[in-house]
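S.K.: from the sequence below, what's the structure:
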Amino acid sequence: MKIAVIGATGYVGQAVVNELAARQHQVTAFARNVEKVQSSDNIQAVAFDVNSADFSAQLQGFDAVVSAFNPGWTNPNIAAEFTQGANAIVAAAKQANVPYLLIVGGAGSLYVAPNVQLIDTPDFPKEIFDGANAARLLLGELQDRRDVNWAFISPPAMLGADAGFSEERTGEYRLGGNELLMNGEMPAGISVADLAIAIADDTEQKAHLHQRFTVASK
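M.R.: Modelled structure (predicted):
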């Protein structure tokens, strides 16, 4: 398959590029700093601004597009820049008639109780609220749209070593829907390598068209 990855040098994006390339897909890696993209015969690094007017032309001809776009959790303007960039990506995917756009969002919009999302709980970290809320708003805007072939994956609450989980690649994961996955009484987690496996599997199968889903380790 010909697959594009937007945000290809970020924490999630880099893992996704590596996983897709290992599966012998033809990967186009869109990034601001292309020198950070893994070197491989089946990876093409492309420097491009998603907010450019002609970005849709860059998305022509792909079997699927994975958006791991994120302006950075420490960016003080993350809410505005995430919204602007994500909207530009969705608009470009629509114009290019992308068959499957898988957007990597956050765990904040997952439900922990009826009508209660993780982001609205008292212990949700304030330092990432703005970015998580921007991702939640994006999901809300997408849910009734059928003019774009979108899907949306929310990682679990604990992603990788930075969240106190693991970086081990086990090759296994479990799927969920709109609710936060748990490990007993604790929020579940996943390594970024296993998240990339789940993303690659979903992209190959186009398994969640017009749906949000989540994953966690087994």
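S.K.: drop to CA atoms for contacts and neighbour counts, all remaining ones
M.R.: Noted.
S.K.: and the residue nearest to V46 when sequence neighbours are not counted, what element?
M.R.: Using CA to CA, 6 or more residues apart in numbering and skipping the chain neighbours, the partner closest in space to V46 is F30 (4.9 Å). Assigning secondary structure by DSSP states H and E places F30 in strand 26-31.
S.K.: the next helix or strand after that strand packs against which elements?
M.R.: Next in sequence after strand 26-31, counting helices and strands by DSSP H and E, comes strand 43-47. Contact here means 3 or more CA pairs under 8 Å, 6 or more residues apart in numbering; DSSP states H and E; on that basis strand 43-47 packs against strand 26-31.
S.K.: what angle sits between the strand it packs on and strand 43-47?
M.R.: Relative orientation of strand 26-31 versus strand 43-47 (axes from the mean of the first three to the mean of the last three CA atoms, to 10 degrees): 30 degrees.
S.K.: strand 26-31: how far from the chain's middle?
M.R.: Offset of strand 26-31 from its chain centre (CA atoms, centre = their mean, to the nearest Å): 14 Å.
S.K.: what does it contact?
M.R.: If you take CA atoms under 8 Å, 6 or more residues apart in numbering as the criterion, strand 26-31 is touched by 1-9, 17, 20-21, 37, 42-48.
S.K.: likewise stretch 205-218?
M.R.: With contact meaning CA under 8 Å, 6+ apart, stretch 205-218 is reached by 100, 143, 145-146, 149-156, 172-181, 188-191, 194-195, 198, 202.
S.K.: tell me how far that stretch lies from the chain's centre.
M.R.: Centroid separation for stretch 205-218 versus its chain: 11 Å, with CA atoms, centre = their mean.
S.K.: for that stretch, buried residues please.
M.R.: By neighbour count on 16 or more other CA atoms under 10 Å, the buried set for stretch 205-218 is K206, H208, L209, H210, Q211, R212, F213, T214, V215, A216, S217.
S.K.: including secondary structure and distance to G131, could those residues go into JSON lines?
M.R.: Formatted as JSON lines, these follow (DSSP: H, G, I helix; E, B strand; the rest coil; distance: CA to CA, whole Å):
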{"residue": "K206", "secondary structure": "coil", "distance to G131": "26"}
{"residue": "H208", "secondary structure": "coil", "distance to G131": "23"}
{"residue": "L209", "secondary structure": "coil", "distance to G131": "24"}
{"residue": "H210", "secondary structure": "coil", "distance to G131": "22"}
{"residue": "Q211", "secondary structure": "coil", "distance to G131": "21"}
{"residue": "R212", "secondary structure": "strand", "distance to G131": "18"}
{"residue": "F213", "secondary structure": "strand", "distance to G131": "19"}
{"residue": "T214", "secondary structure": "strand", "distance to G131": "18"}
{"residue": "V215", "secondary structure": "strand", "distance to G131": "20"}
{"residue": "A216", "secondary structure": "strand", "distance to G131": "21"}
{"residue": "S217", "secondary structure": "coil", "distance to G131": "24"}
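S.K.: before we go on, could you also do this sequence so I can check it against the first one:
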Amino acid sequence: MNITVFGATGQVGKRIVQMALNQGHHVTAFGRNVESLIDRDNTNELLTAQKGYLFNEKDVAKAIEHADVIISVLGGASDGSDKTRSLGIKHIVEQMQKKGKRRIVALGGLGVLNAEDNTLILHGEEYPEEYLAVGNEHLKAFETLLESNLDWTFFCPADIKDKEETGIYITSLNYAPEPNHFRINAGDLALEMLKAATQSEYIQQRVGISNY
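M.R.: Presented below is the predicted three-dimensional model:
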């Protein structure tokens, strides 16, 4: 399978890239600093590291040219001051639609999941004010996917820890998992996102995820 990863050098993205290569997939890793992914002593012929700019249409179009599935794990400032998450997804979706691509697995945040009253967690009175800005960035990204004709999956974790996979975690659809410990190892998140991408799971669903 040909997989394009946006946000390939982040703590989740770099793990997705390595896991996908280990599984024998062809990976296009996209980013401004993707050189860091290439080990000159152990070059993997399945890896294409494409240096590019997310807001450049030609760069994004080239990155997804041969992709069977796109994985977006875009990050950004925690205060929501940049628009990498929302505008990045917008540019990716536009190019996917132009090229007839269908499958995307993307990373959001806990606030975009449903609360018990079918509002969003983001809009609840108890949602921390310091996370509102970045939560709204995730919401805009989700709305872009929702308005598209794509086969999307939107992962919505709480705190992502820079730790390896354990395989011990729980997922849920559209609501936060129970029990929810409000944390997920980057390795476990990468593992489940790649699994969803390669096995066509959670089509047009939001996914809550938490370590036990």
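S.K.: among the contacts of strand 26-31 of structure 1, name the buried ones.
M.R.: 3-9, 17, 20-21, 37, 43-46, 48.
S.K.: what ranges do the helices span in structure 1?
M.R.: 11-22, 55-58, 78-96, 129-142, 192-205 (DSSP state H).
S.K.: of those, which is nearest P114 of structure 1?
M.R.: P114 of structure 1 sits nearest to helix 129-142 of all those, at 16.2 Å, using CA to CA.
S.K.: which strands and helices lie in contact with that closest one?
M.R.: Applying 3+ CA pairs under 8 Å, 6+ apart, one finds that helix 129-142 of structure 1 contacts helix 78-96.
S.K.: the helix it packs on vs helix 129-142, what angle?
M.R.: For helix 78-96 of structure 1 against helix 129-142, the angle by the same axes, to 10 degrees is 30 degrees.
S.K.: against L110 of structure 1, how distant is N149 of structure 1?
M.R.: 21 Å (CA to CA, to the nearest Å).
S.K.: for E141 of structure 1, same thing?
M.R.: The gap separating E141 of structure 1 from L110 of structure 1 is 15 Å, by CA to CA.
S.K.: mind checking which of the two has more residues around it?
M.R.: Using other CA atoms under 10 Å as the criterion, E141 of structure 1 and L110 rank with L110 on top: 25 against 11.
S.K.: what does that one align to in structure 2?
M.R.: Under the alignment (TM-score structural alignment), L110 of structure 1 maps onto L113 of structure 2.
S.K.: what's the spacing between that match and T9 of structure 2?
M.R.: From L113 of structure 2 to T9 of structure 2 the distance is 26 Å (CA to CA).
S.K.: how about K163 of structure 2: what's its closest non-neighbour residue?
M.R.: Nearest to K163 of structure 2 is N185, by CA to CA, 6+ apart, at 5.1 Å.
S.K.: one more: D68 of structure 2?
M.R.: In space, D68 of structure 2 is closest to N2, 5.2 Å off (CA to CA, 6+ apart).
S.K.: hmm, the one you found is touching E65, no?
M.R.: No. Judged on CA atoms under 8 Å, N2 of structure 2 makes no contact with E65 at a distance of 9.8 Å.
S.K.: re the thing from before, for the residue nearest to D68 of structure 2, give its distance to E116 of structure 2.
M.R.: Here the criterion is CA to CA. By it, N2 of structure 2 lies 38 Å from E116 of structure 2.
S.K.: same check, this time on K99 of structure 2
M.R.: Using CA to CA, K99 of structure 2 is found at 38 Å from E116 of structure 2.
S.K.: residues in contact with G177 of structure 1?
M.R.: Applying CA under 8 Å, 6+ apart to G177 of structure 1 gives the contacts R212, F213, T214.
S.K.: keep only the residues you listed that stay in contact in structure 2.
M.R.: Among the contacts of G177 of structure 1, the contacts conserved in structure 2 (both residues aligned by TM-score structural alignment, their matches' CA atoms under 8 Å) are R212, F213, T214.
S.K.: tell me which residue of structure 2 lines up with the last one.
M.R.: Alignment note (TM-score structural alignment): T214 of structure 1 maps to G208 of structure 2.
S.K.: re earlier: let me see the contact set for whatever residue of structure 1 lines up with the residue nearest to D68 of structure 2.
M.R.: Taking TM-score structural alignment, N2 of structure 2 has K2 as its aligned residue in structure 1. Residues in contact with K2 of structure 1 (CA under 8 Å, 6+ apart) are H25, Q26, V27, T28, G61, F62, D63, A64.
S.K.: show the buried residues in the residues you listed.
M.R.: Neighbour-count burial (16+ other CA under 10 Å) applied to those gives H25, Q26, V27, T28, F62, D63, A64.
S.K.: from these, pick the one nearest F129 of structure 1.
M.R.: A64 (29.4 Å).
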